[in-house]
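Peer 1: coordinates only, sequence not included:
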């Protein structure tokens, strides 16, 4: 059986609410995530190359600038690696049939939110509660 994957966001959003996370929607998000993972892998490969090419010669200010650039690249590579892991975990959720539902409440996350952040695991309401709790605890310190 072939699944007709929506060609664009408008087709996806035009689907009836009762079709939430049907095979076509799951296929759409799987492809979206696979494309994003490929982009992240390409970026990480470019970063590895630039890290390997980093020079440590020159005067003190050249070395300092080079080291600062290397630190920035390493931080960026760390963020990209975390995103790569999150994408893989999200692909696992699709395989397990749990994608698109809030891990806290079990309610649908919503297509619009998932289109903006395909790796989202919390509904907007649950995410807001989480952020409020984080802010509350941060202020108490």
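Peer 2: Right, received. Where do you want to start? Predicted model only: the values in this text are computed from it and were never measured.
Peer 1: only C-alpha atoms for contact and neighbour calcs from this point on.
Peer 2: OK.
Peer 1: count the residues that sit near residue 73.
Peer 2: 17 (other CA atoms under 10 Å).
Peer 1: can you check residue 95 too?
Peer 2: A total of 12 residues lie near residue 95 under the criterion other CA under 10 Å.
Peer 1: so it sits in a helix?
Peer 2: Yes. With DSSP: H, G, I helix; E, B strand; the rest coil as the criterion, residue 95 is part of a helix.
Peer 1: and it, how far is that from residue 132?
Peer 2: Relative to residue 132, residue 95 is positioned 31 Å away (CA to CA, to the nearest Å).
Peer 1: now residue 21
Peer 2: 29 Å.
Peer 1: this is the comparison structure:
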């Protein structure tokens, strides 16, 4: 079941809005990190806590950066007519799955198989 033009337009709008929201958060974080803030505390525990918080924020922002890249790739797939197509088996990705995770490139069956294979390799 291929997606119709209306559904594709809705997904494109959802993705571009999501990207804009993430980018706004990214720029706000960069701005807050570059503002004057106390970077040295007399108490080592306070210093460690501040560094832990900063590292946590940086990990989140790195994940958001990667998500922005996936969003861009999904928009390209929409424009190329490949959105909603599983890159593994070539079948259709369900609309329900696309609503849950619009940047996905695998149908639920292929994703489940991939995760099972990853768990097997870790064991």
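Peer 2: Perfect, I can see it now. Bear in mind that the values here come from a model prediction, so they are computed numbers and not experimental data.
Peer 1: sorry, back to before: neighbour count winner among residue 21 and residue 132 of the first structure?
Peer 2: Legend: neighbour count by other CA under 10 Å for residue 21 of the first structure and residue 132, higher for residue 21 (21 against 12).
Peer 1: walking through the first structure, point out its strands one by one.
Peer 2: Along the first structure, no segments are classed as strands by DSSP state E.
Peer 1: name the residue most distant from the centre of it?
Peer 2: In the first structure, the residue that sits farthest from the middle, by CA atoms, centre = their mean, is residue 59; the gap is 39.9 Å.
Peer 1: do you know how far it is from residue 135 of the first structure?
Peer 2: Counting by CA to CA, the gap from residue 59 of the first structure to residue 135 of the first structure is 44 Å.
Peer 1: re the thing from before, gap between the residue farthest from the centre of the first structure and residue 23 of the first structure?
Peer 2: 59 Å.
Peer 1: go on, residue 13 of the first structure?
Peer 2: Applying CA to CA, the value for residue 13 of the first structure to residue 23 of the first structure is 14 Å.
Peer 1: now swap in residue 38 of the first structure and tell me
Peer 2: For residue 38 of the first structure relative to residue 23 of the first structure (CA to CA), the value is 22 Å.
Peer 1: do residue 42 of the first structure as well
Peer 2: 28 Å.
Peer 1: more neighbours: the two, which one.
Peer 2: Applying other CA under 10 Å to residue 42 of the first structure and residue 23 shows that residue 23 carries more neighbours, namely 15 against 12.
Peer 1: counterpart of the more buried one in the second structure?
Peer 2: Matched by TM-score structural alignment, residue 23 of the first structure corresponds to residue 5 in the second structure.
Peer 1: what sits against that match?
Peer 2: Residues in contact with residue 5 of the second structure (CA atoms under 8 Å, 6 or more residues apart in numbering): none are found.
Peer 1: ok, residue 61 of the second structure next?
Peer 2: Residue 61 of the second structure neighbours (CA under 8 Å, 6+ apart): residue 26.
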